[in-house]
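# below is the sequence, then the predicted model.
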Amino acid sequence: MSEYEGHQYVGVDLHRRRSVIVRQTEDGIQLSAVRILNDPVALGLQIEQAGCHPDVVLEAAYGWYWAADVLQAAGARVHLADPLG
């Protein structure tokens, strides 16, 4: 769990082999930015740092569905974003 106790917003820039995960506060203050290998365990460990029921924006790029499943199983509210939008 993160040291920040408030609600967190998470952005996931999903790529084929690796992804970047950025966590921030409600006020937009960045808490962390990490690069992970795309693995359900690695993603799950990172989303645990965002506390209870974070809002997560996930890029709806090729292969997004596995990440959405992992995030939802961890209690996140997942919002899909158009990668071209």
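Everything's here; your move. Residues are numbered from 1 along each chain as shown.
# from here on, just use CA atoms for contacts and neighbour counts.
OK.
# and what about residue 44, helix, strand or coil?
The local conformation at residue 44, judged by DSSP: H, G, I helix; E, B strand; the rest coil, is helix.
# does it touch residue 70 like I think?
Yes - under the criterion of C-alpha atoms under 8 Å, residue 44 makes contact with residue 70 at 6.5 Å.
# can you give me the helices in this protein?
Using DSSP state H, the helices assigned to the chain run over residues 40-48, 64-73.
# quick one: the strands in the chain?
For the chain, strands defined by DSSP state E occupy the ranges 9-14, 18-24, 30-37, 55-59, 77-81.
# specify the angle between the second one and strand 30-37 in degrees.
Using axes from the mean of the first three to the mean of the last three C-alpha atoms, to 10 degrees, the inter-axis angle of strand 18-24 relative to strand 30-37 is 170 degrees.
# okay, now the one to match up with it:
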Amino acid sequence: MSEYNGHQYVGVDLHRRRSVMVRQTEAGVQLSAVRILNDPVALGLQIEQAGHDPDVVLEATYGWYWAADVLQAAGARVHLAHPLGVKGFAYRRVKNDIRDAADLADLLRMGRLPEAWIAVALVC
């Protein structure tokens, strides 16, 4: 776990093979930015660095559901960013994966994230 013990916000810019995770404090200070292979074990190990019960945001793009399942199993509160709500990211002057993940974390942290609904499967 990192040296910061407060609540953390994590933005994940999820792609097909690799993803970028940015961790922030409640004040918006960036704690880390890492690239990982899209593997459940790698994602689980990285989310452990965010401490207890972090808030994590993913953009609702193709294949987000496996990451949401892994993050929820690790104890994270998962939020799904609505793709139309964050469409403006494409028009920024500075565009890269770290910036995208940090902006997602910022929107969540400030309570301005346009959220999509995550369906929950009921097992009977």
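It's in. These figures come from a predicted structure and were not determined experimentally.
# can you calculate the TM-score here?
Structural agreement between the overlaid chains, expressed as a TM-score with sequence alignment, normalised by the length of structure 1, amounts to 0.96; 83 aligned residues with a C-alpha RMSD of 0.5 Å.
# ok, back up a step: want to throw the helices of structure 1 into TSV with distance to residue 79 of structure 1 and mean neighbour count?
As requested, the helices of structure 1 are exported to TSV (distance: least, C-alpha to C-alpha, whole Å; neighbours: other C-alpha atoms under 10 Å):
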stretch	distance to residue 79 of structure 1	mean neighbour count
helix 40-48	14	16
helix 64-73	9	16
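# among those, which is nearest residue 26 of structure 1?
Nearest to residue 26 of structure 1 among the helices of structure 1 is helix 40-48; the distance by C-alpha to C-alpha comes to 16.2 Å.
# for residue 2 of structure 1, which of the strands of structure 1 is the nearest?
strand 30-37 (8.7 Å).
# how far apart are that closest one and its match in structure 2?
For strand 30-37 of structure 1, the mean distance from the matching residues in structure 2 following superposition reads 0.3 Å, by mean C-alpha distance after the TM-score superposition for structure 1.
# that strand maps to which residues in structure 2?
Residue correspondence for strand 30-37 of structure 1 in structure 2, counting by sequence alignment: residues 30-37.
# now do the buried residues in that stretch.
Of the residues in stretch 30-37 of structure 2, those scored as buried under the neighbour-count criterion (16 or more other C-alpha atoms under 10 Å) are 30, 31, 33.
# thinking again about what came up before, can I get the strands of structure 1 in JSON lines with distance to residue 49 of structure 1?
As requested, these are arranged in JSON lines below (distance: least, C-alpha to C-alpha, whole Å):
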{"stretch": "strand 9-14", "distance to residue 49 of structure 1": "10"}
{"stretch": "strand 18-24", "distance to residue 49 of structure 1": "9"}
{"stretch": "strand 30-37", "distance to residue 49 of structure 1": "10"}
{"stretch": "strand 55-59", "distance to residue 49 of structure 1": "12"}
{"stretch": "strand 77-81", "distance to residue 49 of structure 1": "15"}
